[in-house]
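Peer 1: Sequence first, then the predicted structure:
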Amino acid sequence: MGFLDFFFQTDINAGLAQYQADPKGVLLDVRTREEYTHGHIPGSQNLPLQEVTRIGTMVPDQSTPLYVHCYSGARSGRAVTALRRMGYSHVSNIGGIRDYRGKTEGGN
């Protein structure tokens, strides 16, 4: 997370509303596979932060809107920076699943 992220907290619920209104959007969960398996937002795709360079196999079109989240928003912030460096132009850090108010899929 950057310095200003502490002053401008993201709201995952608002970010999800933007994702749901975007027919071309992709919801990326950059937590570990284990975290994802224990519970994730329906419709999200798991791409652990350590594997973010594999994005091209999942989303080859760099103009695709990406909505990225993790547990707290820190890893997703790092992922957003990496994705932008790789040429993805519409990338948003929507925050952390810990603040998510909806239902999840997967075990607990």
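Peer 2: Yep, it's here.
Peer 1: CA only for contacts and neighbour counts going forward, please
Peer 2: Fine.
Peer 1: which SS class is the residue nearest the centre of the chain?
Peer 2: Per Cα atoms, centre = their mean, the C-alpha nearest to the average position across the chain is that of residue 68, at 1.6 Å. Classification of residue 68 by DSSP: H, G, I helix; E, B strand; the rest coil places it in strand.
Peer 1: Please tell me how far it sits from residue 87.
Peer 2: 15 Å (Cα to Cα, to the nearest Å).
Peer 1: Next, the angle from the helix or strand hosting residue 18 to strand 66-70.
Peer 2: Residue 18 is part of helix 12-20, with elements assigned from DSSP states H and E. Orientation check (axes from the mean of the first three to the mean of the last three Cα atoms, to 10 degrees): helix 12-20 against strand 66-70 gives 150 degrees.
Peer 1: and after helix 12-20, which helix or strand comes next?
Peer 2: For helix 12-20, the succeeding helix or strand toward the C-terminus, using DSSP H and E, is strand 26-29.
Peer 1: Tell me how far that following strand lies from the chain's centre.
Peer 2: Counting by Cα atoms, centre = their mean, to the nearest Å, strand 26-29 is centred 5 Å from the centre of its parent chain.
Peer 1: take the one below as the second:
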Amino acid sequence: MGIFNALFGKSTDNVAEYIEKGAVILDVRTKSEYQGGHIKNAKHIPVQELGNRINEIKKLNKPIIAYCASGMRSGSATSLLKSNGIDAINGGGIGSLQRKLG
């Protein structure tokens, strides 16, 4: 396991598995980044707000695929979600995740 995976969890390798489980795609970029284009039906919660909105995510009762521009913020978001008992993976950057989603 590489250091990136150790810090941020598995990468987009499990995206298809999570989609099959009904995962919510979570965009953790800024409002302006989100408005500039996002993955269809993605829920938007900037990473800076995520800690205050954990209960909102828990109420979804679904696994989460987090993404951002490069995978760093979504890695932090994934760690936060997991530490709060939420099943989450880091979907990486938007471009990479869009390719995985087809």
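Peer 2: Cool, the structure landed. Everything numeric in this text was worked out from a predicted model, so none of it was measured.
Peer 1: ok, back up a step: how about the residue nearest to the centre of structure 1, what's its match in structure 2?
Peer 2: With TM-score structural alignment defining the correspondence, residue 68 of structure 1 maps onto residue 66 in structure 2.
Peer 1: if I look at the nearest residue to its match once chain neighbours are set aside, how far off is residue 2 of structure 2?
Peer 2: Using Cα to Cα, 6 or more residues apart in numbering and skipping residues adjacent in sequence, the residue nearest residue 66 of structure 2 is residue 26, 4.6 Å away. Distance, residue 26 of structure 2 to residue 2 of structure 2, by Cα to Cα: 24 Å.
Peer 1: what about those two, which has more around it?
Peer 2: Ranked by neighbour count (other Cα atoms under 10 Å), residue 26 of structure 2 and residue 2 place residue 26 first, with 26 against 8.
Peer 1: element containing the counterpart of residue 32 of structure 2 in structure 1, please.
Peer 2: Mapped onto structure 1 by TM-score structural alignment, residue 32 of structure 2 lines up with residue 34. Per DSSP H and E: residue 34 of structure 1 is located in helix 33-38.
Peer 1: Superposed on structure 2, what's the mean shift for that helix?
Peer 2: With the two structures superposed, helix 33-38 of structure 1 lies on average 0.5 Å from its match in structure 2, counting by mean Cα distance after the TM-score superposition for structure 1.
Peer 1: and the very next helix or strand once past that helix, which stretch of structure 2?
Peer 2: Beyond helix 33-38 of structure 1 in the direction of the C-terminus, DSSP H and E gives the next helix or strand as strand 45-46. Mapped onto structure 2 using TM-score structural alignment, strand 45-46 of structure 1 spans residues 43-44.
Peer 1: Average offset of the matching stretch relative to structure 1?
Peer 2: With mean Cα distance after the TM-score superposition for structure 1, stretch 43-44 of structure 2 averages 0.6 Å from its match.
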